[in-house]
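Colleague: 3D model of this:
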Amino acid sequence: MESGAENVVPLRRTAPEPLWREAVGAQLREERSRRGERIADVAGRAGVAPQYLSELERGRKDASSEVLSAVAGALDLTVLDLTRRASRHLVPAPTCPSGPLCLAA
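Modeller: All right, here's what the predicted structure looks like:
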């Protein structure tokens, strides 16, 4: 009986997939830098500590939805804007040459 193991194609990623908090943090920092603003100014408008915003930007902390909304708003963004920007920077999931679904045995 044929096992099918000879048809298995190993999946390889070119780089490790970033964490969601890293992708969001990078977008927060990018937008703040683009606007030429200091962490303290954005943090003050958002109602968070500058140290906490710094940790968010570096992808060290996961923000609650309330904090994410406040920080995004302080940068004149919506959570939807921020989510869309962050999702563009995630590495796409690998696909199988034979189709969209890969199964591991």
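Colleague: hey, let's count contacts and neighbours off CA atoms from now on
Modeller: Will do.
Colleague: So which residue is smack in the middle of this protein?
Modeller: Ala23 (2.4 Å; CA atoms, centre = their mean).
Colleague: Leu28 and Glu57 touch, don't they?
Modeller: Yes. With contact defined as CA atoms under 8 Å, Leu28 reaches Glu57; the gap is 5.9 Å.
Colleague: right, and the residue nearest to the centre of the chain touches Ala86 too?
Modeller: Yes. Counting by CA under 8 Å, Ala86 is a contact partner of Ala23 at 5.0 Å.
Colleague: neighbours around the closest residue to Arg58 other than its chain neighbours, how many?
Modeller: Nearest non-adjacent residue to Arg58, counting by CA to CA, 6 or more residues apart in numbering: Gly25, 5.7 Å away. Residues lying near Gly25 (other CA atoms under 10 Å) number 25.
Colleague: now the one 5 residues further on
Modeller: Glu30 sits with 13 neighbouring residues when counted by other CA under 10 Å.
Colleague: let's see this one next to it:
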Amino acid sequence: MSTHAPNEARVIPLRPQASPPASGGTGRTPQRPTAVPQPPVRREPLWRDLVGDALRRERLAQERTLKDVSEAARISMPYLSELERGRKEASSEVLAAAARALGLGLGDLLSLAQDELARYAVPSRVGRSRTSSASSASPIARYDGLCLVA
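Modeller: As a prediction, the model looks like this:
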């Protein structure tokens, strides 16, 4: 039998609640070291978010509506909206159609997205030796190309 009122929502926590340490008693519980607050980790954005942002920026720069671009690209307006918001992963054919509708080539659109990704880039230590030259000591990673994997 349930103990909650029939018209009230019942909340079931996904993780067990941490119980406060027991006070008193004969047993001694070891103290955990106090956690040092870590700076927030800056996550790289998803590719679909970057492509969607590039589509939206370009459409707004041309002062065009979703309806206008979706008709020119032969894509449904709700789908184009979801692409711009980064909710959908589009195929290369759909991206090319959207880019053409905006007067861009597929490479132009992907280059705009890649430029945005480079702003979020965190220098990687992968593949660098500890005795590397001073040229690799630069705090900013440089991307001169675009690689797409299907």
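Colleague: re the thing from before, now for the residue nearest to the centre of the first structure: what does it line up with in the second structure?
Modeller: By TM-score structural alignment, Ala23 of the first structure lines up with Leu50 in the second structure.
Colleague: quick one: contacts for that match?
Modeller: Applying CA atoms under 8 Å, 6 or more residues apart in numbering, one finds that Leu50 of the second structure lies in contact with Gly86, Ala113, Gln114, Glu116, Leu117.
Colleague: Same list (those residues) but as a markdown table, adding neighbour count, distance to Ala99 of the second structure and secondary structure.
Modeller: Shown next, in a markdown table, are the contacts of Leu50 of the second structure (neighbours: other CA atoms under 10 Å; distance: CA to CA, whole Å; DSSP: H, G, I helix; E, B strand; the rest coil):
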| residue | neighbour count | distance to Ala99 of the second structure | secondary structure |
| --- | --- | --- | --- |
| Gly86 | 18 | 16 | coil |
| Ala113 | 20 | 12 | helix |
| Gln114 | 20 | 15 | helix |
| Glu116 | 17 | 17 | helix |
| Leu117 | 18 | 18 | helix |
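Colleague: Check those residues and tell me the two furthest apart.
Modeller: Gly86 and Gln114 (15.0 Å; CA to CA).
Colleague: Now do stretch 68-77 of the first structure: everything it contacts.
Modeller: Leu28, Glu31, Arg32, Val42, Ala43, Arg45, Ala46, Gly47, Thr78, Val79, Leu82.
Colleague: tell me the contacts of Gly25 of the first structure?
Modeller: Gly25 of the first structure makes contacts with Leu56, Glu57, Arg58, Gly59, as judged by CA under 8 Å, 6+ apart.
Colleague: Reduced to three states, what does the match of Ala23 of the first structure come out as?
Modeller: Look at Leu50 of the second structure: counting by DSSP: H, G, I helix; E, B strand; the rest coil, its state is helix.
Colleague: quick one: the strands in the second structure?
Modeller: Counting by DSSP state E, no segments of the second structure form strands.
Colleague: For burial, what's the neighbour tally of the equivalent of Arg45 of the first structure over in the second structure?
Modeller: Under the alignment defined by TM-score structural alignment, Arg45 of the first structure corresponds to Ala72 in the second structure. Ala72 of the second structure has 14 neighbours, counted by other CA under 10 Å.
Colleague: Which residue is the nearest non-sequential neighbour of Ala72 of the second structure?
Modeller: Closest residue in space to Ala72 of the second structure, ignoring its immediate chain neighbours: Ala101 at 5.3 Å, by CA to CA, 6+ apart.
Colleague: Could you find the counterpart of that neighbour in the first structure?
Modeller: Checking with TM-score structural alignment, Ala101 of the second structure has Ala74 as its match.
Colleague: Around its match, count how many other residues there are.
Modeller: By the measure other CA under 10 Å, the count of residues near Ala74 of the first structure is 18.
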